[in-house]
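**Student:** My questions concern the predicted model and sequence given below.
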Amino acid sequence: MATLPLTADDQLQSLPEHTARLTTRSSAIHASRSNTPGQAPAGCHGEGGSHPLLSRDALDLAAHAGVAALTGGLSPTSVALAFLDWALHMAVAPGRMLELSGEALLASTEAAQGAMRTSVARPKHGHAPEDPRFADDAWAVWPFHVYRDGFLRIQHWWEIATTAIPGVEQHHEELVRFLARQWLDACAPSNFIATNPVVQRAAWSSGGTSFVTGAMHWLADLRDLMQGGSGGQHARPSTWLPGKHVAITPGKVVWRSELCELLQYAPTTSMVAKEPILIVPSWIMKYYILDLQPHDSLIRYLVDAGYTVYTISWRNPGESFRDVGLDAYLQEGLLAALAQVRERDAQRVHVVGYCLGGTLLAIAAAALFRDGRGDELKTMTLLAAQTDFTEPGELGLFIDASELAALDALMWRQGYLDGSQMSAAFQLLKARDLVWSRLMSEYLLGRRSQANDLMAWNADTTRLPYRMHSEYLTCLFLNNDLAEGRYCVGGRPVALSDIEAPAFVVGTERDHVSPWRSVYKLHLLTHNELTFLLTAGGHNAGIVSQPGHPERYYRCATRAAAEPYRGRQEFLSATEPVDGSWWPRWNAWLRDHSDGEVAGRAIVDGLEDAPGTYVFER
């Protein structure tokens, strides 16, 4: 498949200066990338001639790619520098070393005293309430409480040892603390037969069949992994097929490009809001996270609430997309789809962006208002989407110059970042729950996790084009160009402060991808009317939070246009939680910002039925 019809000028103009230099370097390696007319990369001789640095750069990238392939895309240099920084500063901190020695001595004394007791219900450094590893009462009985308490004391010691060391760079300190936690989680007594009383009890009561069942699970997952699956047969996408089990809201594909499809959903009410809704999901995920089963489909909820709903379904790119940049997703994806919606339905549109789709929407909105086209947007809704990346949470642990060099080289060799490679990084962030607890449950206890639609969607991974992902990580994540006014569209920078449309912004309390405190920073970058809602749940489950979902609540407050900034802690203190799903609150806000109703119109044309073709690409 040919790359999208973007000129090199268009592609380079969408990037700030330092990214243009990155693109120029890559153009020496990939002949398909041209330079801006009148400009030549440093070291280039003549017009259109071969680049003298071609072989050297290719050799360097190949070497980086080989190392990155062995380490799963992680940079060993970044890890080594972090530990060296921590160790050298610890060596010249005698006060901290004395404190740690005292903590170790105290822990040893307490451990010796605890080992003499037959039952200890609660250790001094007790496990967190949300940590299920030691929740069973069997952990309070000797000798298992000795294993548990010893582990928790070691964990507590490492938390002290990797916190607030004078002189250590914050990124290095956080990385050392994170890696220490990964090592400890791998060594937890809950992971081993000999030290886990729950596993021993299950084996005794089942006559050993729990081990047999667990071994069968392991063999099945190994076979699935060798066949190119996710290594978890119980959640394979084939058990939840789009169009059959999920993504079944009736609709049509009404427009298609090489990059995406535009889906329109059939109305279920006689009257609909005048302005339609266009949803821009992230291309890191399949769009049907928002259209799972009917009871937890946000798209179905909006259709039934009386809206004309459109959504973008991004293509799952392969190697041929390697040179498709972030500007292509903006111009040939979001803005092209917006033009189609306006042509088909209405001149003003409620636009919704989820995750990275929300970041792209913020860029598009800033560009439209800058160019005098802001009246195309009726409102802007951002779901778990960052616009300022200075506090990206633990995901930022994987982003520094060394890590990006390794990841860039790996993507250069492949032409894309594979979904399984990206999933591995996300699993590391929550390895305690997503890796070790799951392995213990399935292989030692012989219990399969109950498959559901969300798990199946999560296993239906997508790839990311090399150029686009490099630009995203460099421009937005590492250098924060969008928030600081350096990100360019059409050769000119865009500013989020230009956005005038009313905004509804959703953050989730336990989001490890887009931390809500980072999402909240849009208050500092804009002066428009902004309603901020903080809901229970994580990055996915917090958004897929249908009415009737148990244990859901939210906080919501509106900042009027040009109103003074209110800090995050003040927002928490002054805003009372409301029980229930946030969807009805958003629906009410959309209605308040709509200009009445019109008769619902059936879809009389279309290329094919929803969910289309691109959603099936794997």
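**Tutor:** Arrived safely.
**Student:** Only C-alpha atoms from now on, for both contacts and neighbour counts.
**Tutor:** Will do.
**Student:** Go through the protein and flag its longest helix.
**Tutor:** Ordering each helix of the chain by length in residues (DSSP state H) puts helix 94-115 first.
**Student:** Any idea how far that helix is from the middle of the chain?
**Tutor:** Distance, stretch centre to chain centre, for helix 94-115: 39 Å (C-alpha atoms, centre = their mean, to the nearest Å).
**Student:** List of residues touching the one helix or strand Arg555 maps to?
**Tutor:** Using DSSP states H and E, Arg555 sits within strand 553-559. For strand 553-559, contacts defined as C-alpha atoms under 8 Å, 6 or more residues apart in numbering pick out 529-536, 571-572, 575-582.
**Student:** Give me the buried subset of those residues.
**Tutor:** The neighbour count (16 or more other C-alpha atoms under 10 Å) marks Glu529, Leu530, Thr531, Phe532, Leu533, Leu534, Thr535, Ala536, Phe571, Gly580, Ser581, Trp582 as buried among the contacts of strand 553-559.
**Student:** Mind checking what secondary structure Val598 has?
**Tutor:** Of the three states, Val598 takes strand according to DSSP: H, G, I helix; E, B strand; the rest coil.
**Student:** Relative to Thr118, how far out is it?
**Tutor:** Noted for Val598: a distance of 73 Å to Thr118, by C-alpha to C-alpha, to the nearest Å.
**Student:** swap in His593?
**Tutor:** 65 Å.
**Student:** Give me the nearest residue to His172, chain neighbours excluded.
**Tutor:** Residue nearest to His172 in three dimensions, not counting chain neighbours: Ala82, with 4.4 Å by C-alpha to C-alpha, 6 or more residues apart in numbering.
**Student:** Comparison target below:
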Amino acid sequence: MAEMPTEPKAPESKAPEPQALQQFQQWTDLAGRSQQLMMEFWAKEHDTMPATDPLGMMATWQRATAAALADPKKLLDLQARYMTDAMALWQSFVTPGTAKSPVAEVKDKRFAGEGWQQAPAFDFLRQSYLLTSSYVLEATAGIDGLDAKEKARANFLVKQFVDAMSPSNFALTNPEVLKKTAESGGSNLLKGLEHLLDDLKAGRMRMTDEDAFEVGRNVAITPGKVVFENRLFQLIQYAPTTETVLTTPLLIFPPWINKFYILDLTAEKSFIRWAVEQGLTVFVVSWKSADATTADVTLDHYVGEGQLTALDAVLEICGTPSAHTIGYCVAGTTLAATLAVLQARGQAGKVATATFFTAQVDMSECGDLGVFVDDATMSTLAKLTADKPWLDGRNMAMTFNMLRSNDLIWSYVVNNYLMGRDYFPFDLLYWNSDATNVPALWHRSYLEDIYRDNLLVVPGGITVLGVPIDLGTVSTPSYIQGGKEDHIAPARSAYKLTSHFTGDKRFVLAGSGHIAGVVNPPSLKKYQYWTSETLPARFDDFVAGALETKGSWWPDWIAWLTPRSGGMTAPRLPGEGRAQGKYAAIEDAPGRYVKERI
């Protein structure tokens, strides 16, 4: 007898796999902890978060849109070319080998990870973004009906939007972030959230391990003494390291919108230490971060109470009739005005030479910073300083970072917040995060009078200490340095100094940008520089005829400076000069002012 078929058994219910259960619990815990962090943050910090629009560019956006729509033929032509390229891109993925993507070979470090090339979907996403963004930027650049400043503002605004919308900036469209999230069970996102909230509390985005550095311990460590101070600055004199020194001392004016130790980072990178080793008696001005005591400070004060006071102190300490000077960035702009004041007073001989690091006086081609000098921006600045007479340095730092948003904003969004990586210790980024406040009165007049209205190059356009400024009278020998890739003070703009001064001038175009182009010691053997024995009227003509030399430009500078330094003399010890009673050592370098953090 055949056996009767039995009822099929219902499948036994299985307990969840331990790994799957663990992963589920991990994600549940992640979500709960994330929510708790957010709730705690908003409960404590909501009332203190600023609600400002530092750009104030919506009106520009609206005018740019209207101008673009006013020329439909140009838009249709652009759209037709875009559709042709988009179809070629699509075909190259659907049927490989039948068409070539127009952006397949474009290199962009945002998409350098293997995940962008290994998965066709992400490679297509990458190329689609690159193609679309290139057409968006082209469309903005080609808008007619806007003046030059308005067009520059529109281009800047669209560039910020395009950079922000990169698929690399979002967790779900970045294969590297997705891989990390899967491998870590989401702990990278939790750690990134902690980084984000800490940064929001601090009011700035951290770029490096700030606990790895301390001013006076492993940055700003060149030995010296503070020998003078007032409410604006401390004057540091550095200890000599050579048996004899050049007779003419060197006085360095760093920008007060940053701290001086960009020129005194680690021993290997320190320009100050290197200059001392070349036999120079080096002084540097360490500016005080603005506070209530500097509420009245304007350009007059930075010239008189600042640069001229420091210069007189150096001359009295060393007993010399003149000193070499260096002005970096905005301090270089101010040094140009100081030279004009000295010329008008018959005291030009106090400055033996003037060196300008990435400094501008003629703002007719000042680059992207020019977008921040319209009425809307001035109104925003007024609101930011309504309850205090200074501008928070963190606002200014963000402005500079926006000029290179991919490198200085979005790369850290990805690394710090999405990948959840630990902060990497880097001295230059530590300095970059060590912001300083600036006096509101000075900042507003600087943006309006010098940046917006370009009055510094107009004879008599501005008056400093009662002197109508005329840069054409300045005959001080000048060494002018610009950075080829400088996004803050474009080399083309720095070169204009050569046409406003008279007398002996030398221009050096350094490789790299505003910081690395300056801080490039010979020992690193990095970059290059270009020089010419003639100074054509046009920057492009200088570039066309300049001679390239590999490595640092510092040896070129000291070779130019030495013959103008009056021979050798005995070394001068800080606090023990001719006027040691008046300029006795106050404290060890780098002093108190530079250690103040906001």
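**Tutor:** Good, I have the coordinates. Keep in mind it's a predicted model, so treat the numbers as computed, not measured.
**Student:** TM-score for this pair?
**Tutor:** Put the two chains on top of each other and the TM-score (TM-score structural alignment, normalised by the length of structure 2) is 0.85; 539 aligned residues with a C-alpha RMSD of 2.3 Å.
**Student:** Give the buried residues for the longest helix of structure 1.
**Tutor:** For helix 94-115 of structure 1, using 16+ other C-alpha under 10 Å, the buried residues are Arg96, Leu100, Glu103, Ala107, Glu110, Ala111, Gly114, Ala115.
**Student:** mean shift between it and structure 2?
**Tutor:** For helix 94-115 of structure 1, the mean deviation from structure 2 after alignment is 2.3 Å (mean C-alpha distance after the TM-score superposition for structure 1).
**Student:** any idea which helix is longest in structure 2?
**Tutor:** In structure 2, ranked by residue count with DSSP H as the criterion, the top helix is helix 18-45.
**Student:** Show me the helices in the stretch 101-250 of structure 2, by range?
**Tutor:** 115-118, 120-141, 148-164, 175-184, 187-202 (DSSP state H, counting those that start in this stretch).
**Student:** Can you say which of those is nearest to Thr52 of structure 2?
**Tutor:** Closest of those to Thr52 of structure 2 is helix 187-202, at 14.5 Å (criterion: C-alpha to C-alpha).
**Student:** Can you spell out which helices and strands pack onto that closest one?
**Tutor:** helix 18-45, helix 175-184 (3 or more C-alpha pairs under 8 Å, 6 or more residues apart in numbering; DSSP states H and E).
**Student:** Quick one: work out the angle between that helix and helix 18-45.
**Tutor:** Here helix 187-202 of structure 2 runs at an angle of 10 degrees relative to helix 18-45 (axes from the mean of the first three to the mean of the last three C-alpha atoms, to 10 degrees).
**Student:** distance between the ends of stretch 406-421 of structure 1?
**Tutor:** For stretch 406-421 of structure 1, the first-to-last residue distance is 13 Å (C-alpha to C-alpha).
**Student:** Can you add mean neighbour count and give the helices and strands packed on helix 187-202 of structure 2 back as TSV?
**Tutor:** Shown next, in TSV, are these (neighbours: other C-alpha atoms under 10 Å):
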stretch	mean neighbour count
helix 18-45	13
helix 175-184	17
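**Student:** Tell me which helix or strand the most centrally placed residue in structure 1 sits in.
**Tutor:** Central residue of structure 1 (C-alpha atoms, centre = their mean): Val513, 4.2 Å from the mean position. Using DSSP H and E, Val513 of structure 1 maps to neither a helix nor a strand.
**Student:** For the alignment partner in structure 1 of Ala154 of structure 2, list the residues it contacts.
**Tutor:** Counting by TM-score structural alignment, Ala154 of structure 2 lines up with Val176 in structure 1. Val176 of structure 1 makes contact with Val79, Ala82, Phe83, Trp86, Thr162, according to C-alpha under 8 Å, 6+ apart.
**Student:** Check the alignment and tell me where the last one lands in structure 2.
**Tutor:** With the correspondence set by TM-score structural alignment, Thr162 of structure 1 lines up against Thr140 in structure 2.
**Student:** Give me the distance between the nearest residue to that match once chain neighbours are set aside and Val371 of structure 2.
**Tutor:** Spatial nearest neighbour of Thr140 of structure 2, chain neighbours left out: Asn155 (5.9 Å); criterion: C-alpha to C-alpha, 6+ apart. Noted for Asn155 of structure 2: a distance of 10 Å to Val371 of structure 2, by C-alpha to C-alpha.
**Student:** Ok, Val303 of structure 2 next?
**Tutor:** On the measure of C-alpha to C-alpha, Val303 of structure 2 and Val371 of structure 2 end up 27 Å apart.
**Student:** do Asp407 of structure 2 as well
**Tutor:** Using C-alpha to C-alpha, Asp407 of structure 2 is found at 20 Å from Val371 of structure 2.
**Student:** higher neighbour count, those two?
**Tutor:** Set Asp407 of structure 2 next to Val371 and count neighbours by other C-alpha atoms under 10 Å: Val371 wins out with 21 against 13.
**Student:** and the aligned partner of the more buried one in structure 1, which of the three is it?
**Tutor:** Counting by TM-score structural alignment, Val371 of structure 2 lines up with Leu397 in structure 1. Using three-state DSSP, the structure places Leu397 of structure 1 in helix.
**Student:** Next, count neighbours for the residue lying closest to Leu397 of structure 1 once chain neighbours are set aside.
**Tutor:** In space, and not counting its chain neighbours, Leu397 of structure 1 is closest to Leu175: 5.8 Å by C-alpha to C-alpha, 6+ apart. For Leu175 of structure 1, the tally of surrounding residues (other C-alpha under 10 Å) stands at 22.
**Student:** Surely Cys366 of structure 2 is in contact with Ala491?
**Tutor:** No: look at Cys366 of structure 2 against Ala491 with C-alpha atoms under 8 Å: they stay out of range, at 9.2 Å.
**Student:** the more surrounded of those two?
**Tutor:** The neighbour count for Cys366 of structure 2 versus Ala491, taken as other C-alpha under 10 Å, is higher for Ala491 (27 against 21).
**Student:** How about the contacts made by the counterpart of the more buried one in structure 1?
**Tutor:** Superposed on structure 1 with TM-score structural alignment, Ala491 of structure 2 falls opposite Trp516. By C-alpha under 8 Å, 6+ apart, Trp516 of structure 1 lies in contact with Ala384, Gly507, Thr508, Glu509, Leu534.
**Student:** all strands for the stretch 201-350 of structure 2, in order.
**Tutor:** For the stretch 201-350 of structure 2, applying DSSP state E, counting those that start in this stretch gives strands covering 224-229, 233-238, 245-246, 250-253, 282-287, 323-328.
**Student:** Good, we can wrap up now.
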